[in-house]
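Asks: Sequence and predicted model, in that order:
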Amino acid sequence: MGNERNWAGNLSYRAAEVAHPASVDELRGRLAAGGPVRMLGTRHCFNDIADTDGALIALDRMPRIIEVNGQRDAVRVSGGLRYGDIAPVLHDQGLALANLASLPHISVAGAVATGTHGSGDGIGSLAAAVRALTVLTASGEVRRLQRGDADFAGAVVSLGALGAVLDITLDVEPTYAVAQHVYDGPGWDAVLADLDAVTGIGTSVSLFSTWRRTDAADLLWVKQRQPDGRADERAGLAAALGAAVADGKRHPILGVDAEACTEQGGVPGEWFQRLPHFKLEFTPSAGAELQSEYLVPRTDAVAAIEAVRSLAERIAPLLLVNEIRTVRADALWLSPAYRTDIVGLHFTWRPDEQAVRALLPELEAALPASARPHWGKIFTLDAAEVRARNPRWDDFAALRAAWDPERRFVNDYLARLGL
């Protein structure tokens, strides 16, 4: 396909075509044409999870659906829509999602299928908000599942292995405001002495570090729902960490202009204008970058951070920024948060894939054996290890075989993992 690449530009797709069906009938017709297929979202994966030597199918031209139910506690949306497309519409109706990822640019179906998460001690991943979903299988059958159905927990974080996700129903709640508070230089020793206190100081908390120094992180970001009755508590914790209130707006990557970032400085704003780190109208993060992420149970979080700290000299030359944040447990089979609250260690790397891939085995060996890689980002753990760290893997493999017996949606990525 020549110039068809992923968002970061590190992957050229091998597919012979990219189809953009505009209706369910067109989509069904393309599936009926036969051959290998994969679904393509907003291209924000850094590995070949969405690649194929057959046809890529994007749902970005399908009918736009944003339908709130009569109880006003759920919204049904087209799988190809981005969170940034949905959020303002919900807000205009007085509604909100409980969580958003750092980027509003990602599609709902793609984010859910890969277990992408957002942040907050008391908040589940984006996939945890899924109440129901409708999938068109390779055979042309429409299947709709909802919470409580036998296969639901396996079909949500699906790695794109089951079919085309036509629509997803998400939990919603009344709209709310959020303020972001940013602090410079929290000390690592103090942070790790009581990590729960740090991650619990706000609705959503992130620690950013370049690991050019090992005594202190670069930034502590606290997103707090309004009204905010925790100012004194937050100030006391910042003082205990040796952190100072930022004297201006900050980008997660030190030295980068913060214009693309959502408003900070404790200025309240609507939920969808504060929960993401980046504004929809800007290129997020660094643009030219690679990403890896490992998610560990909270019980292993301090050991995981200490492992990264011990490799700081090896990591720092390749790193743009490391973000650490938390996610509540869920019951979804292939979710990194399956049956355990987790802490995510997210690495935004400089765009040197050969060097990053050379470093990752050392990093993966140093992390606790409970660390699960993010499905859409770069990792080098072998297939047996990945399967062992996901206790419902065999159940998911059986589900995939039942839904796609001809293996139409299986690509090299899934085959490497044993699917």
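Replies: Right, received. Where do you want to start? The structure presented is a predicted model; accordingly, all values stated were derived computationally and were not measured.
Asks: For the rest of this, base every contact and every neighbour count on C-alpha atoms.
Replies: Noted.
Asks: Can you show me the helices along this structure?
Replies: Listed in chain order, the helices of the chain (DSSP state H) span 24-32, 83-92, 108-113, 152-155, 188-193, 195-199, 231-241, 301-310, 312-315, 353-366, 383-388, 393-403, 412-416.
Asks: and here's the other structure:
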Amino acid sequence: MTFTNWAGNTTFHAKAVHHPASLAELQRLVAASANIRALGSGHSFNDVADTTGDLVVLDRLPDLVEIDTAAATALVGAHMTYARLAPLLHRAGFALANLASLPHISVAGSVATGTHGSGVNVPCLAAAVSGIDLVTADGSPLSLSRGDADFPGAVVSLGALGIVTSLTLDLVPAFELRQYVREGLSPGTALADLDAIMSSGYSVSLFTDYRDTRVWLKREDELTDPDWYGTTPADGPRHPIPGMPTGSCTAQLGVPGPWHERLPHFRADSPPSGAGDELQSELLLPREHAAKAMRELFAIGERIRPVLLISEVRSVAADDLWLSPFHGRDSVGIHFTWKKDVAAVMPVLELVEETLAPFGPRPHWGKLFTRRPRCPDAFRSLVRRLDPAGKFSGGFVRLLLGE
């Protein structure tokens, strides 16, 4: 049977796919395998999870969500999705500080690849992790907590250290948000006031084709300025990709609702319109270079648009995780949703990477990129210490490590 990722652009090469039903079965499988990788929800657009050995999916392990109300943390099974987790947290009076645009993705896969939402004061999803449990190369368990020397290298790790089985997540009190869509943001205003616009809500996204720009504004308080940055309010629900059906999108028009029903762009009970019929890439830049970088992209908009569905701009706060794209710097992510045409997209992606190269871009680990990314020496040393035989290193990880 052909086994592919969500988008269908990557076919896995594993000799076998395993679904262990217990931790003990997973430990025996890892100990006996010469090469093994874990697959989350399959939402990456590259071969980060691929292997020619064994592929393991943890969807048959018992569900795990243990909320510690005193510590404001939750112990969560690796294969749990945010769509399933968030309502449980909300009913207990808690929330996560942020969510990605899709709630359908698995917690462990999102954390391992540095997936993020948007918000100038909110770091990526991995920054909420305060503890991580994994099965190491000989099948033995390993638990690491924030403050341990190896912890900053073990959270965003691309599965290179072992099979993650559970994570402990920091929680915040549950909250409500309102979501607005504002249309007609001029390029001049977007570039001149980018910092102020991105700071105008709890979570803010710009959607642009480098000609027309909309703003997705998620706020705790009501937006009362009728001429906000020269824009007009959308007169009905909008999809991030203009013209697409809006039934899968979260509620807009300023209607207040729970955090987990407003932070994502798409509803948990409905797949995104056109799900999978696309390619994605994203480059993360230091926030202070964002306006200059956007100006360069507007200048090559005519080259980008023929293969572009939409581009999204988001803010992400810095963290201290070694392999995180946001390590040590507040960032802006420039995301591209491309038409599903690899041959046409890749030359344009190379042009985008070349255009943004002077600004020090880092790629999103789960999306398409062509330039070899940075690998901190500390992470390389950690992989060699915990997995000297390369049991968890597929081709993607070996390339990252310089092997």
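Replies: Received it, and whenever you're ready, just let me know what you need. Note that this is a predicted model, so its numbers are computed, not measured.
Asks: Make JSON lines from the helices of the first structure and add distance to residue 181 of the first structure and mean neighbour count to it.
Replies: Formatted as JSON lines, the helices of the first structure follow (distance: least, C-alpha to C-alpha, whole Å; neighbours: other C-alpha atoms under 10 Å):
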{"stretch": "helix 24-32", "distance to residue 181 of the first structure": "45", "mean neighbour count": "16"}
{"stretch": "helix 83-92", "distance to residue 181 of the first structure": "22", "mean neighbour count": "18"}
{"stretch": "helix 108-113", "distance to residue 181 of the first structure": "26", "mean neighbour count": "27"}
{"stretch": "helix 152-155", "distance to residue 181 of the first structure": "36", "mean neighbour count": "22"}
{"stretch": "helix 188-193", "distance to residue 181 of the first structure": "17", "mean neighbour count": "17"}
{"stretch": "helix 195-199", "distance to residue 181 of the first structure": "13", "mean neighbour count": "17"}
{"stretch": "helix 231-241", "distance to residue 181 of the first structure": "9", "mean neighbour count": "15"}
{"stretch": "helix 301-310", "distance to residue 181 of the first structure": "23", "mean neighbour count": "19"}
{"stretch": "helix 312-315", "distance to residue 181 of the first structure": "27", "mean neighbour count": "17"}
{"stretch": "helix 353-366", "distance to residue 181 of the first structure": "31", "mean neighbour count": "15"}
{"stretch": "helix 383-388", "distance to residue 181 of the first structure": "36", "mean neighbour count": "14"}
{"stretch": "helix 393-403", "distance to residue 181 of the first structure": "40", "mean neighbour count": "17"}
{"stretch": "helix 412-416", "distance to residue 181 of the first structure": "40", "mean neighbour count": "14"}
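Asks: If you drop the residues flanking it in sequence, what lies closest to residue 134 of the second structure?
Replies: Distance criterion C-alpha to C-alpha, 6 or more residues apart in numbering; nearest residue to residue 134 of the second structure, sequence neighbours excluded, is residue 164 at 4.1 Å.
Asks: Alignment lookup: residue 414 of the first structure to the second structure.
Replies: Matched by TM-score structural alignment, residue 414 of the first structure corresponds to residue 397 in the second structure.
Asks: cool, and residue 187 of the first structure?
Replies: By TM-score structural alignment, residue 187 of the first structure lines up with residue 186.
Asks: Against residue 2 of the second structure, how distant is the spatially closest residue to that match that is not a sequence neighbour?
Replies: By the measure of C-alpha to C-alpha, 6+ apart, the closest residue to residue 186 of the second structure outside its immediate chain neighbours is residue 213, 7.0 Å from it. Per C-alpha to C-alpha, to the nearest Å, residue 213 of the second structure is found 39 Å from residue 2 of the second structure.
Asks: Same check on residue 50 of the second structure?
Replies: The gap separating residue 50 of the second structure from residue 2 of the second structure is 13 Å, by C-alpha to C-alpha.
Asks: between these two, what contacts are shared?
Replies: Shared contacts of residue 50 of the second structure and residue 2 (C-alpha atoms under 8 Å, 6 or more residues apart in numbering): residue 12.
Asks: neighbour count winner among those two?
Replies: The residue with more neighbours, out of residue 50 of the second structure and residue 2, is residue 50; 25 against 6, by other C-alpha atoms under 10 Å.
Asks: these two touch, right, that one and residue 393?
Replies: No - using C-alpha atoms under 8 Å, residue 50 of the second structure is not in contact with residue 393, being 9.4 Å away.
Asks: Show me whatever sits in contact with both of those two.
Replies: residue 37.
Asks: Thank you kindly, that will do.
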